[in-house]
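Participant: With the input below, show me the fold.
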Amino acid sequence: MRVSLDLPGSPDRTRVVVAMSGGVDSSVVAGLLKESGYDVVGVTLQLYDHGEATHRKGACCAGQDIHDARRVAETLGIPHYVLDYEERFREAVIDPFAASYAAGETPVPCISCNQTVKFADLLGTAERLGADALATGHYVRSEQHGNRRALFRPVDLDRDQSYFLFATTPAQLDFLRFPLGGMTKAETRAAARAFNLPIAEKSDSQDICFVPSGGYADVIRKLNPGAAEPGHIVHIDGRVLGRHDGIINFTVGQRRGIGIALGQPLYVVHLDPEGRRVIVGPREALLTGRLHLRGVNWLGDMPLAEVPAGGIDILARVRSTRPPMPARLMVKDGKVVVDLAVGEAGVAPGQACVFYDGDGDGARVLGGGWIERSEHNAEAEIALGKLVSRDSAVAAL
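Facilitator: Presented below is the predicted three-dimensional model:
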């Protein structure tokens, strides 16, 4: 199967650096480009070395995965380099993740990794290697749109990774290529077998590669021992229901593992790091209708400054596992606010809100931002306002 990267010049005179994680997707990208006649150079980043994580099934960018990337490069007959980005990855991704989590947020480190290490640092390395493009194994599409490239959802919506790429800038999009955007995962696996790649049946990588056992709290304790301070579990109506061993053990929207029996389901509604309180309540208290965003990356044609006072209709996505839903984007005092047409449950600061112009195959990504604050229903907002505005007296009880 031959692919075209929509670049000037013939493939044999076009150098493409492929970000090879050691997994099936990026390995197939290298194979497709090699078969299509491009001058392919494979680059693998060593991002961490956390002992157990380097051998865990489904990990990436460490240990066995680097070895797998080397074997694929040998099979394809392409040059391959391993770059030590461990210090940079810790500085740009792991440490901010730990700080955000300890502050009661729900960060998405995969987006930060793409935003910093992969699409900034690695992209710069590709340019220094004389590359005309950097190709990755993400399931997303980019196409020429006017004088720039635009980002779109892929053919295989079950594998859609556009949520994790909202922070990609227009300049980066011009240099990036995503050859798997027009393929399904089944087709990618079939291509891996056709290329006789040694990783053809390898399991997919996990979302958070540097968490050895899936336990975020364990990583936070190791990086920030003071983050696991005990405190109180407080009902949204003000009642103190019990104690906890640290807010890092909880996330907004959580139902199981709270450790309180009240005769009705309880959900984590808010985390108060200053007061060391986990605030719980009924499910209806979770519903969020308005999102206040920070760090917005806008990829639409209309400049944000020209968005009319009443806003514009978009589709918004607050989780990678949810489809885009109707919403309205507004700019108030220079800040982006998104009103969701249907309330979402379990939305937390630190998550991403990504904008689209549709919800199907080929829908364009209009950008996105990080959720700084979410507004619940009126009753819950009033109750939370009273709780969070209190001093820390409750935590000292």
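Participant: drop to CA atoms for contacts and neighbour counts, all remaining ones
Facilitator: Noted.
Participant: so where do the helices sit in the stretch 201-350 of the chain?
Facilitator: Ranges of helices in the stretch 201-350 of the chain, per DSSP state H, counting those that start in this stretch, are 216-223.
Participant: what do you get for the stretch 51-200 of the chain?
Facilitator: Under DSSP H, counting those that start in this stretch, the stretch 51-200 of the chain gives helices at 52-55, 64-76, 86-89, 95-102, 109-113, 123-128, 170-175, 185-194.
Participant: Looking at the ones you listed, which is nearest to Val365?
Facilitator: Set against Val365 and scored by Cα to Cα, the helices of the stretch 51-200 of the chain come closest in helix 170-175, at 11.7 Å.
Participant: List the residues that contact the closest residue to Arg193 other than its chain neighbours.
Facilitator: Nearest residue to Arg193, sequence neighbours excluded (Cα to Cα, 6 or more residues apart in numbering): Ala200, at 5.6 Å. Residues near Ala200 by Cα atoms under 8 Å, 6 or more residues apart in numbering: 24, 189, 192-193.
Participant: need these in CSV with distance to Gly9, can you?
Facilitator: Formatted as CSV, the contacts of Ala200 follow (distance: Cα to Cα, whole Å):
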residue, distance to Gly9
Val24, 28
Arg189, 30
Ala192, 27
Arg193, 30
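Participant: Here is a second sequence; please produce its structure as well for comparison:
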Amino acid sequence: MALDTTDALNSLGFAKPPCQTRVVVAMSGGVDSSVVAAELAAQGYDVVGVTLQLYDHGAALAKKGACCAGRDIHDARRVAETMNFPHYVLDYENTFRASVIDEFADAYLAGATPVPCIRCNERVKFRDLLETAKDLDADCMATGHYIRRMAGPNGPELHRAVDPVRDQSYFLFSTTPEQLDYLRFPLGGLATKAETRALAARHGLPVADKPDSQDICFVPDGNYAAVIEKLRPGAADPGQIVHVDGRILGDHRGVIHYTVGQRRGLGIGGLDEPLYVVRLDVENRRVIVGPKELLSTRIVPVREINWLGDGAFTDAGAREIAVKVRSTRPAREAILRPLSPTEAEVELIVPEDGVSPGQACVFYAPEGSRVLGGGWIWRGR
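Facilitator: Predicted coordinates:
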């Protein structure tokens, strides 16, 4: 099965033989990036594998289903040995903490619902690691993300993966045009994950049957609150659960244990109506709850916009697009209204529930697979 490639002299789009084309492959130790490295090495490219050590090995070694942990570094090294290309491990713990983990903790403390995987791609993998790849005289950097880079009339374009189940465009909206010019995503054209595993088995890779990574890599068992309490002692101060009509319904054990849209685990049973978290009042340590209809949002303010469409972001004025406000939700029809080069208002044609500050709002072409960029939701209703 051939990987998705650009249409040029070699499969990565360079006018020279593969053996003269150096490509740095960002290797997490999982099957996806391992297959990218193995396939490119088998095609004769000058492959250099690089794995980032992002957080403490001691905790990571005991955690299954995380990327860039101790055992994953070992797995990446084994793949490199199997396919006979060099592999390096770079210590990025300080960079990762400053660029990703600290903001994650502070965002939760502010009542937002952050997406640290996007910041990791934006600030670590596609910024610092990409510069390292250039320092190694690589022609490009390849990753195991399920997304497509396609040639367009105005330069490279970002497109959703062929497999909608594996598509990772939500997590890559902040990729800049300059980064996109240097990056390659060979897996975006595969129809299913089964094809990726078949390629791994064909190359005899030791990770062919390795489970996919789960959760956020530095959050053991998905327990966000425990991590935040460790990073920010005193963050879980108790407070009150308050109905939108002003009634005090009970006490909570810390705002960081709640997210907008949450229904289960509120500890306020025995009421006649189902209640949801509709807002977090961090300053007063209050969890505001109310009926589900209060979660419905039509107008979404967005900032820190990264535009990947044609022309300047503000040139065309209001336009019809499709958007995702959560990674697990389908794209919905919307109107995009630029307010400045980095801010916009998104009007959802059909209101969405649980739109939360800290989440990404990703823009798509109304027809087809093109990713037009996106930004960060920065306040609630």
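Participant: quick revisit: closest to Val16 of structure 1 among the contacts of Ala200 of structure 1?
Facilitator: Ranked by distance to Val16 of structure 1 (Cα to Cα), the contacts of Ala200 of structure 1 are led by Val24 at 18.2 Å.
Participant: What is the equivalent residue in structure 2 for Ile199 of structure 1?
Facilitator: Under the alignment by TM-score structural alignment, Ile199 of structure 1 pairs with Val207 in structure 2.
Participant: count of neighbours near that match?
Facilitator: Neighbours of Val207 of structure 2 under the rule other Cα atoms under 10 Å: 21.
Participant: What's the separation between the spatially closest residue to it that is not a sequence neighbour and Val165 of structure 2?
Facilitator: The spatial neighbour of Val207 of structure 2 that comes closest, neighbours along the chain excluded (Cα to Cα, 6+ apart), is Val31 at 5.6 Å. In this view, Val31 of structure 2 and Val165 of structure 2 are 16 Å apart by Cα to Cα, to the nearest Å.
Participant: Looking at these two, which is more packed in?
Facilitator: Using other Cα under 10 Å as the criterion, Val31 of structure 2 and Val165 rank with Val31 on top: 29 against 12.
Participant: so what's that one up against?
Facilitator: Val31 of structure 2 is in contact with 196-197, 200, 207-210, 212, counting by Cα under 8 Å, 6+ apart.
Participant: Next: Cys110 of structure 1.
Facilitator: Applying Cα under 8 Å, 6+ apart, we find Cys110 of structure 1 in contact with 164, 207-208.
Participant: among those, which recur in structure 2?
Facilitator: Mapping the contacts of Cys110 of structure 1 onto structure 2 (both residues aligned by TM-score structural alignment, their matches' Cα atoms under 8 Å) leaves 164, 208 still in contact.
Participant: Reformat the contacts of Cys110 of structure 1 into TSV and put neighbour count and distance to Leu286 of structure 1 next to each item.
Facilitator: Shown next, in TSV, are the contacts of Cys110 of structure 1 (neighbours: other Cα atoms under 10 Å; distance: Cα to Cα, whole Å):
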residue	neighbour count	distance to Leu286 of structure 1
Phe164	23	24
Asp207	14	25
Ile208	15	25
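Participant: which of the contacts of Cys110 of structure 1 lies closest to His55 of structure 1?
Facilitator: If you rank the contacts of Cys110 of structure 1 by distance to His55 of structure 1 using Cα to Cα, Ile208 comes first, at 14.4 Å.
Participant: what does that closest one align to in structure 2?
Facilitator: Aligned partner of Ile208 of structure 1 by TM-score structural alignment: Ile216.
Participant: Report the contact partners of its match.
Facilitator: The contact partners of Ile216 of structure 2, by Cα under 8 Å, 6+ apart, come to 66, 116-117, 222.
Participant: what's around Glu283 of structure 2, how many residues?
Facilitator: Glu283 of structure 2 has 10 neighbouring residues, counting by other Cα under 10 Å.
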